[in-house]
Structures are given as C-alpha cells and as structure tokens.
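**Q** A structural model of the following input is requested.
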Amino acid sequence: MRLLQSGIVILMLVACKASGELLGVTDEEYATQPPVFHFDDYDTCMMLKKKLYCYVNFELKPTNREKPSPVWNTIEKVSSKKIHYRHDLLRHFICVPTTCPKITVLNETDPKFKMEVGACLSEKYQYLGLKGEVTEIACKTSIYTHQTDHVDYIVLGILVTYMLWVTFASLYDLCKRYDTPENYKTFATSSAGTMITAFSVPSNWTKLKSENKSPAAEKLKCVQGIRVYMTFLVILVHTLLSVTGSPIANTKFIEEANDRKDLLGEFSKRGVYILSFHFMMSTWMLIVSMLARADRKEPLTIDFIVKSIIKRYVRLISVLLVIIGLFATWFRQLPYGPLWIGPCEEAERCRQNWWTNVLFIQTWVNRYYMCHIVSWYIGVEMQFYIISLVLITLLIKMGRSKIPYVICVLLILSILGAFWDHYRHGYPSSLAANPEDVYRLQFNKQPQWHDHFSSFIGNFSGSLLGILFGYILYMYGRQRIFTSSIHEYIWWVLSVGTLTVVASLPFFVDVDRSPATSALWVALTRPLFAFGIGILILGMSEGLGGVIKWACEWSPTYYLAKLSYTVYIGHPILQHIRIGLMRHPVHIDEVTMIIILLADIAAAFIFALLLTLLFEMPFNELANMMFRTKRISESDKKK
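**A** Just a heads-up that it's a prediction; the model follows:
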C-alpha cells in the first residue's frame, strides 16, 4: 500500500508540472477558435429513421485572404508549431440529418454529398470569417459496421470448442481432487491426467500461486519486481498514447504540455529503452540454463535447439493467436460509437497480415500494416532468442572462456550499427510527439517508428548484455562481487547513476544539436539502460539496494510478474475498446490521467489473469509435457 500511495503521489507531482502557456495567444483568443474535435449525439442520431453519422475532416480557410479575420490569425499562430494541433483541420463527428438538414443527398459515395456537407459546415463558421472544404468523410448508418462472415464463425467455433474442453478438464480435475491424495497423485501423473490437468483452471491456479524457493530463484527475486514496474511503465506510455491519440476536448492542455519538457512527456517519446530489460532477461535466463545443461553433460545439439525454439514458439503463440483472432473477427462487431474507424482499421490489418505475426516476421514484412502493433516486441524477442540460442551453443562448444570477449565485440558492433542506421536517416533522438501524428495512432505509419523504435539492430544490445550478465552470474555467482563499502559506492554509481543519466540527460543537454549527437544518444541509451539494470540486479542479488531491493522483492510483485507477458500482449485490446466506445471528446487533466491509468492497469491484469490461466499456462505445459515424454522414452531405450 505504501508503494502504491508513493507511486500516485509521484505521478501527480510529475504530471502537475505540465502547466504552461501558449506564448502569444491569450485564453480569450484561443477560445474563439472552432473546436478541433466535435461530436454530435451519436446514440440519438442512430435512433432516427434516416440515420447517417459521419466523421468529417474539414479544412478551414479564411473567407477573405487579403483581410483575414482575427480568428484565422489566431488559428495560424497556434497551428504554426508542429507540436500543436492543426486548428485549421477540424475533426467533426456529425449527425447529418440534424446538423445539415438541407442536404439533399444522403449517400457518402456521391460527390455531391461531400460538397453539400462542406457548404453546410462553411455556413456554420461564416460568422468567424471562415470557410472550408471536406477533405475526408466516412459515414455509418448502423451501430454495427460489419456483417459477420465465415471467418467470424470459424474463430468463434474454435474458441467455444476450446472453452468446452477447458471446462470439462477443470470439472473433471475438481472431481478427482475429492478422491484420496494417493489416487489423485496417480491420476495427475498418468498420461490422461497430465493432459487434463494441463488445461484445468484449478490446477493452473495452484501453479500460479506457487513460489519457487530454490536458492537461484531467491537470488534473482528482485527481477520479478523490476518486471512488474517495467510493465506498469509500458501501460503508462500506452495509456498516454491512447488518450492523446483520441479526440481531446481541451486541446490547449496537450499543446501546453508539448511546449515544455516534463518527465512523463519525454519518457513517452524516449522510453523505448526500458524494453531492453525484457530482451536482456530473456537471454540472461537462456545462457544460465544452457551453461547448467553443459555442466550436467547434456548435449547442446541441433535437436536441443529445435526443441527449445518449438517450446518458446508454443508458449508465445497461443495467447498471440487468441488476441489476433479477436482483433480480426469479433473485435469489430462491438457496438462502437463515433470512433468506429480505428477498431475497424485494426481488424482489417489483422485479417490481411495475421500470418506475419504467426511467423514472427511482422517487423520485416508489411511492417506499416502490422497487426496488433505492440506485437513487434514479440517478433523481435523471438528473433533474438533464436539467434542467441545458436550463438550460445557455438560459444560453449568453442570454450566458455571466450564468451565475454565475443559478446563485447558483438555489443560494440551492435552499437555502431545502431548509430549508423540512425545517423544515415537523420532522425531526431526522440519519437515524434506531434499531436497530428499521435492522433489515431498514425505515428506507426512513419519510417522512424520502425527504424528507431522496433528495429532489430537498435534493440540487439539488450540481448547481448543479457548473455554477458548471465555468464557473470553463473560463473561468479557463488562468490561476492561487491565485497567492500567502496565496491558498494561504485555499484550505486554504475546502476542507479547510469539509469539516472539515461532518464535525465536530455533535460540538461541538447542531444539533438546535430544528427551525429542524436544518433550517438539513441545508440547508447538502450545498452546503457540494460547495463544499469544488469548491475542493479547483480548488486541486489548480493543484498545491496536498501529500499530499492525491498520494492523489487515486494511479495505481490512475484505473482504479478507471472502475468507480465499476457499483460503486455493483451492490454492494448482493452484500450482499443475503451476508445471505440467513446461518445464525446475526453477532457484530460492530471487527475483524469491518473484515474485512467489505474483503471487500465487493473483491467490489464484481470484480463491477463484469464489469458494466462486459459491459454498461456496450458500450452506451456503441453510443450513441457511433450518434450518430457520424449526424454523419458530416450532414457528408457538406453536402459
């Protein structure tokens, strides 16, 4: 509770800094502008006999260009900054029969309809010395924009059949639990029993509540807390994007926030480096398990590599398929309001490009039309896993003493590659935060998002550092690394100091003064962050850290961390639904943002719990069971 209260206070203090003024424009002048976003009453419109509700992009112009009105001068002044909204481009959602009753054609495909809507809106703003034309229009005449088809019913049939099997397995398992412990153990270890308990919700709930008390797990218990807090930060960024990417009632609040630097705003533009932690921990755990396997004299063969890839694939793909299936089918059938376009576009992308997600190549093929955009991380992580698996196998066979040297060389090459890739494009060090790019989440259509944010070479340093830190922990974990007070001071500087520099340096130094400095900062932030986190974990594994260690080992985080994958992959669908069901522009302020964030976090973990119990854990156990059976049969043959 203390941790939650402290987090809320910090968020409020940080967010409350986002108050400034738009220089050169008074509040009175700002208020004379037509609203950038406007919603007519959607539900009332849908009750009309001749219902027609339209999303309209209406580009304003002065009625008299030689003597423009004061309102137009204000619009030009406010819109001149790219970090402001375009106030000359109105995004209005109108009920045509009530807002424009004089229109004679109620058919969006008719060119005359577009002209008449433009004339109607021009008449509306004539008193301000403004006119305009419609540049984009999309209409709906029904609450449901898509008819169900065979794909919808196929997905529904698969999900219903699967849920019936899970229900049967759960009920059968519950009945068996009322038997004697000996009989239940016999059942649970039989071939049929292991299959049933793998899909049983009560059995998976028991596993989810269990805690690994082994010395190795206790040593790295802090990792679970870090994993949870990183997940909170990811949801925070996505909540900020989902809110600012939807129609805003008080656009001045967003523009004032963009006019100055604040921690939350800068983090949302630069915070991609936090995902280096997840890439790092994936390969960290991988090399530890492979070194232990080699010490047990178990062979690192092609067969082992293939089995490991299949096991990883099965664990990741089950939940991903469920989310993609929902996005492509029943997600678009929800009773969305005026903002139906966004969910429908996502559904269309998933119908066309679902196969790139299944093959984990979504960052390479059709990347501008990626289905479930946050899945880029899953694709890159799977690519890193396969490469690291092969790389570690080769290095162990060559001699494990060579591992740190080879990894350091590869790390330097990856940093140089990230620098050159960023430099040759001339990108700034932060992702574009222009409201026009964020609105309707159009920023992912820009090359920088893919070249900078989700690139393979840009994120590779985290995986390489994971191999290095995993090697250090495995080889030297039985002895203390930080043995004196001087070592402890050095640890604080290298861990917390490095993380502080990564988060705060752009506030004090202009890292974008040239393409070279921008590229250098981008190339260094992810490896520096991963390095700082890695050193932090090593120190906490030896008892250092004080309150940081306590927070990272706080007992609830251990269980929440087990949901981190399904939280990441599942929470965007809930945010899409929240936006799609909106009926009016959102009025945003600091308190509202905190409330939405807390609601998003709570909903994400509840949804993730269902995904974990129903899909992730069953298929993960299925892969384990398959390979476990194979190993037993091979050992029997040797006998």
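**Q** drop to CA atoms for contacts and neighbour counts, all remaining ones
**A** Will do.
**Q** hmm, who's touching the host helix or strand of residue 591?
**A** Using DSSP states H and E, residue 591 maps to helix 590-611. By CA atoms under 8 Å, 6 or more residues apart in numbering, the list of residues contacting helix 590-611 from outside reads 8, 11-12, 15-16, 232, 235-236, 239-240, 319, 560, 563-564, 566-567, 570-571, 574-575.
**Q** Please give the structure of this sequence too, so both can be compared:
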Amino acid sequence: MLGNSYLLTSPNVQEDVDTEQNVTTNDVRNEQNLECSLNEVDKLSQLNCTPREDNQSNCARDIHRLFSNISNNIWALQFLDSWGKPGPSILKDSLHFVGNYKQCRKAKAPSVIDKRDSIFNGKYCLLTISSKNLMTKRRANLEPALLQLGSCWPDSCSEYEITKMLQQVLLELDISSNLTVEPTECRTETRETTKATIAAIMIFSLIVAMMFCGTGLDILINWRPQSICKRLSKQDEGLKINSKFKNSDISRSETYVQGTGVQILLAFSLYTNVPKLLRSAASNDSLPAINGIRCFSTMLIVLAHVMLIGTPYFINVPDRSELTTIELVLYALTILAVDNFFTISGLLVTYKTLKEMSTKRWNISWGRFYFHRFWRLTPPYMLSFLFFLGLQSFMGFGALWATVQPADKPLCEESWWTNLLYVNNLNPVIQQCMPFTWYLAADMQFHIISPLMIIPFFFHVYAGVITCCIFLLAQWLITAYLSIQNDWYTTNLLQNMNSPLDYVTYYYMAPYCRLGPFVTGVVAGYILSSNNGRVSMNKLTLVFGWLFCCVFSVAVVYFGSNLKEENLISVYPAAIHNAVSRSAWGLCVCWIIVACSSGYGGPLNSLLSWSPFTVLSRLSYMVYLLHSNIVFIFFGNLDNVLTFSSLLFWMISSCLLMVTCIVSFIFVLAIESPMSEVETILFKNQRKD
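**A** Next up is the predicted model:
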C-alpha cells in the first residue's frame, strides 16, 4: 500500500485540542502514561523467568539454566545482552527496540556433565507488547501503540511457549490490563520452498535460457554469413561466385526468421534489445517532453515510497511541524506524481487512437486496442509479482527481516486474481495484494472506458468536449460528496489520520476520484492529434497559458503542502479542493506537454526532452513495479533501526533509485522488451495469414 506501516506512524496532532493549555495537559498525561508503560516493560526485562519445577519441558529446563547462570557466566550474559533496550524518541513513535540479532544467534550454552542440561543456542524472537496507556502524539487517534522488543531465548523454545510464558508473567505482575502480549515472532534463517518459489525458478530459468539461445542465434545470423563472405572475397577476387554466395546467405538468413518460433526466440536476444533500449533518438511522431515528465514523476514516486516504507525503520523522524518548506513542497509533489501518469496515459491513448482512426477511418480493431493495453502491462506485472512472491524470502535475514516475505504474501496467495483482472483497487486497502499497484488497476479501468471519450471527438469536437465534461463533473461531485461526508481535509495523507484506511481506500485509490487528470489528458490528446502534434499559438495565448499553468500549479502544491494544523481549511472549501485540484494539476501538465511539443517550451522543453530521459523513461514501468520490494529488502536487511537525518534519507533514496534502475534494466531486457516484440510478431504473422 502506500504503506500500512506508514499510515500508523505518520505525524498527527489531536484534533480535540482547542487551547495551548489542553495541549500541555495532554502532553503531561502522555509522558506520565509513557513512564508507567516503560516501567512495566522494564519489569519484564528484570524478571527472573525461572519456571516452576513441575514444568520439565526442554524449553523450561533451558530457561532455568540460562537465568541461573546470568550472575556468573559470560555465555548467559550474551543472551541477556542481546535483548533490545528502550531508546530515545518514543513519543515520536520510536517503539522498535531491536537488540543484537547476530550476537543472539552466536550465543551458545556450553555442555555440562549432567546429560539433562542439553546444549542450546540463541534464538532471536520479536516480542510485541501493546499498551493502552502509551498514546503518543502521532497515535492520538489510532489504536494502542505496539512496543516491539528484540529478545534472545534458547532455541528449544517455540513461539507459543514464549508467548504463554510472558502472558503468565503479566498476570503475576498484575499489569495485564495495561500491557498485552501479542503473538511472538521468532526469526529463522531457514526458508520455505513454496509452489510460487518453484514456479518462479522454472519460469525465470526458461527466460534466461531463451535469452542465451536468442542472443546466440541472433549473433550467428548477423555475423557468420558476413565473416564467410569476407574470407571468400579475399580468396576469390574477381570471381562472380562471391556475389552469388552473398545472395544465398542473405536468403538463408531470412529463412531463419520466417518461423514464428524462431522469431519469438530472437525477441529475447540481448544483441538486438540492448542497442534498442539504449537508443536515445526519438521517433518522428513522439512527444519527447513526456519522457522527462515520466522520469521526474518516477523519481518522486520512489522517494515517496522510501519515506512511507522506511519510516518504521527510523528513529527521531521529524514531525510535520518540523519539516522545511522544501520538504513540504516535495511531499506535495510526490502525492501528485501519480496524476502525471494518469494525464500522460489519457493523452497518449487519445493521440495515437485518433491518428489511427483518421488514417483507417472505422477500420480499427477495438479488440486489439484492449489486448495491446493488457499485454503491455500484464506480463511484466505478473512475472515481477511471481518473482518476489516466490523468491523474496531468500533475499535477506536478520532482526528486521519479517518471517513472511513479502509481508502481504498470504493476501497475494488468496487474491492474486484481483491483480490479474485489474480490480484490486476496489477492495479495502488492508485486503489488497501489492497495494501500490492500485495505479495499474485504475489506469486499466480508465483505458476500458476511454473509447467513450475518444470516439465522440472523431465525429465532432463539441461532442468530445461535452462527453469529457460529463465524466469530469461526475468525478468532481462524487469526490466532493465523499469529502464532506467523511470530513476529509486537503489532498494529503497526513491530514486525514482520523480514518486513514478509509481515506486511502475510498479516495486515494478509488478510480471514481482519480479520473480527472486522465480526462484532461484525453482533451489534450485530441488537440495534439488534430494539429499533427504541433499547435500554433499567438503570444496572448502563450502568456495566458503559462500564467494559468503557474498560478494553478502553485495553488495546488500550496494547499497540498499546507500541513500545519492551524492552517487547515474548513470542510467545504477542502471538498472543492479535493474535487478539482487533481484535474487542475492535470491541465497544467497538459499545457506543458502541448507547449513543449509545439516549440514554445524554451529551456523547460530542453530539459524535459533531454536525450538520456528517452532511455530512462523506458525503464519507468519496471522501476514502478520493482522499487517497493527493493526498498523492503534494503530496510529488512538492516541490523538495527537508523537515526533519521535529511542527509541520510536523501543518500538512501538516491542509492535505492540507482539500484532499482539497474535491476529494472535487467528486467526490461528479460521481460518487457521481449514481450512487446512477441505481440508485434503475433499480429504481423496474423496479418500475413
């Protein structure tokens, strides 16, 4: 999702605070509750957990030996020293006390003469304790806080035994009403091989084999005849046999690619795909400014998800009141980055479809129109999904590495079909597999209804404009109604923490609330297609257009970044903002694309049309599919949580972006480029038949 973990750790201030005196009173109460909760947790760490004599299980005997040797044996102290200890910034939700995973794994009880005292090793377990008293400033309107404590136990103890033991301890200390022990989760370096694991290994092994075979065959076809011709030309100068051999070789090369199977194999050739991917020249009918917008939008999305996913792995994360103006603006831009893609999607599908309709009139295959979109998205989507579902659990270990990888694996095993059918965004966010892929579902849904907006433009411009206005007005009314009913503030997650999951499900991911930018893109696509990609504009139009773009974009970003509680606007103006802001932002993006494509972009066009962006934009889809899992893998392999600093955050974000681009480059060559070529081969051969 735009991370569940983030929604539970985002800054929030109590809405019922009306005066400074009330704020101070609540802070004092929170600090008193915090001290009480920590004292109770501290009792657990000092408690002698020696079991009763009548408990003769292996776990009980090993725990008895461990605690009886703490005072005079270093090996027992290694177990205790591996436990996590409360640290700073607890009121800022720093509630994860990791301990020392590696030290616990190395801890070992020495053998003794008495055979009843068996040898045991350290077993790292994460204790989760919920506290009703500890309600931090960020959690004032959420469920009780969860304190997570790393602990080290004998490996003879099961998760169930540890949980039951701690529950018994709480009862004996008479603090069970304030602290509740959640199920214990122990870390292990053994990995389960599932059906998804086997399927991922088999399919990706087949893909690698096809890449090797396709590359070898491609090199053989392109180079072997030429080398033979060169040798014969040196030996038989002046003879006509040389030219005859060339012709025969050329015809023989062509026979290699006549079969569909051979063509599909060659589609996986690195020899062809690498130069094609790295080619920076844009086609004649392309809109090069879109490449830069794609790249910057992808960077913002990666930045946002590093922040969302990484927040629980940092301590001392700043509150929203502590963020600088630049950080607030960047946050607002990350929220709008997805709307850039919706706008581009609507523009391109209209631009290309209307150009094809003007050439072929009604002789256009709507079946292929839908199949092309499905095939463009689905193979990379499903194969990357399978890759991480089956193999991510083997990509890390440690205290922060959850036993279930990816975290939504149980949901994915049950509801993977909703992703395949692109309806996953219609489920509540907590029931979604790969929640960040809600965008793909919404984009597919917009493409399904896009002919309803595109076809009227073919008959008359007014028909198309009226149709688009109907869709736009419907989206505005639905969004405004939901905002008023649910008291949603301006369009950002941080200001809607009273009902964060409902806000994400019924507004942020809902297609009926995100249609506006796509519709504006459809209108812009018509304008470009009717003017052959280059619109002539006078100076007055240019001045008005750029002025409109600047004013509206600044207004949208300002209200989206105005996060201080005292600056919140009332519900009705906020409802209007929520309804129209994304459409206004889409119009600004459309103006930039149209102006740059028509030669009126100036330095901005030079930046957005920079040739390296042409290459990087080809990676954007795979970057989107892969980046969240890569971020999870990075943070999950840390030995401990990190102390937040802006410099550290930017360095981590930059490195993760570069790593994601490298991995995406490989996946594009292995999956996306070959699958795109396979579609071309199949339809080309179908036309021949």
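**Q** about what we covered before: report the buried members of the contacts of helix 590-611 of the first structure.
**A** Among the contacts of helix 590-611 of the first structure, those classed as buried by 16 or more other CA atoms under 10 Å are 11, 15, 232, 235-236, 239-240, 319, 560, 563-564, 566-567, 570-571, 575.
**Q** out of the residues you listed, which are inside helices?
**A** 11, 15, 232, 235-236, 239-240, 319, 560, 564, 566-567, 570-571, 575 (DSSP state H).
**Q** Show me which pair in those is furthest apart.
**A** 15 and 319 (34.0 Å; CA to CA).
**Q** longest single helix anywhere in the second structure?
**A** The second structure, longest helix under DSSP H: helix 195-235.
**Q** How far off centre is that helix?
**A** The chain centroid and the centroid of helix 195-235 of the second structure are separated by 34 Å, computed with CA atoms, centre = their mean, to the nearest Å.
**Q** Can you name the next helix or strand after it?
**A** Moving toward the C-terminus from helix 195-235 of the second structure, the next helix or strand (DSSP H and E) is helix 241-256.
**Q** which of the residues in the helix or strand following that following helix are buried?
**A** Downstream of helix 241-256 of the second structure, the first helix or strand assigned by DSSP H and E is helix 260-266. Neighbour-count burial for helix 260-266 of the second structure, counted by 16+ other CA under 10 Å, picks out 263-266.
**Q** quick one on the thing from earlier: in terms of secondary structure, what does the longest helix of the second structure contact?
**A** Here helix 195-235 of the second structure touches helix 241-256, helix 260-266, helix 270-278, helix 366-391, going by 3 or more CA pairs under 8 Å, 6 or more residues apart in numbering; DSSP states H and E.
**Q** nearest to residue 498 of the second structure, of these?
**A** Using CA to CA, these put helix 366-391 closest to residue 498 of the second structure, at 32.1 Å.
**Q** Mean deviation, that closest one versus the first structure?
**A** Compared with the first structure after fitting, helix 366-391 of the second structure deviates on average by 1.4 Å (mean CA distance after the TM-score superposition for the first structure).
**Q** In the first structure, point out the residues matching that helix.
**A** Using TM-score structural alignment, helix 366-391 of the second structure lines up with residues 305-330 of the first structure.
**Q** any idea how far that stretch is from the chain center?
**A** Distance, stretch centre to chain centre, for stretch 305-330 of the first structure: 17 Å (CA atoms, centre = their mean).
**Q** farthest-separated two in the buried ones among the contacts of helix 590-611 of the first structure?
**A** Pairwise over those, using CA to CA, the maximum falls at 15 and 319, 34.0 Å.
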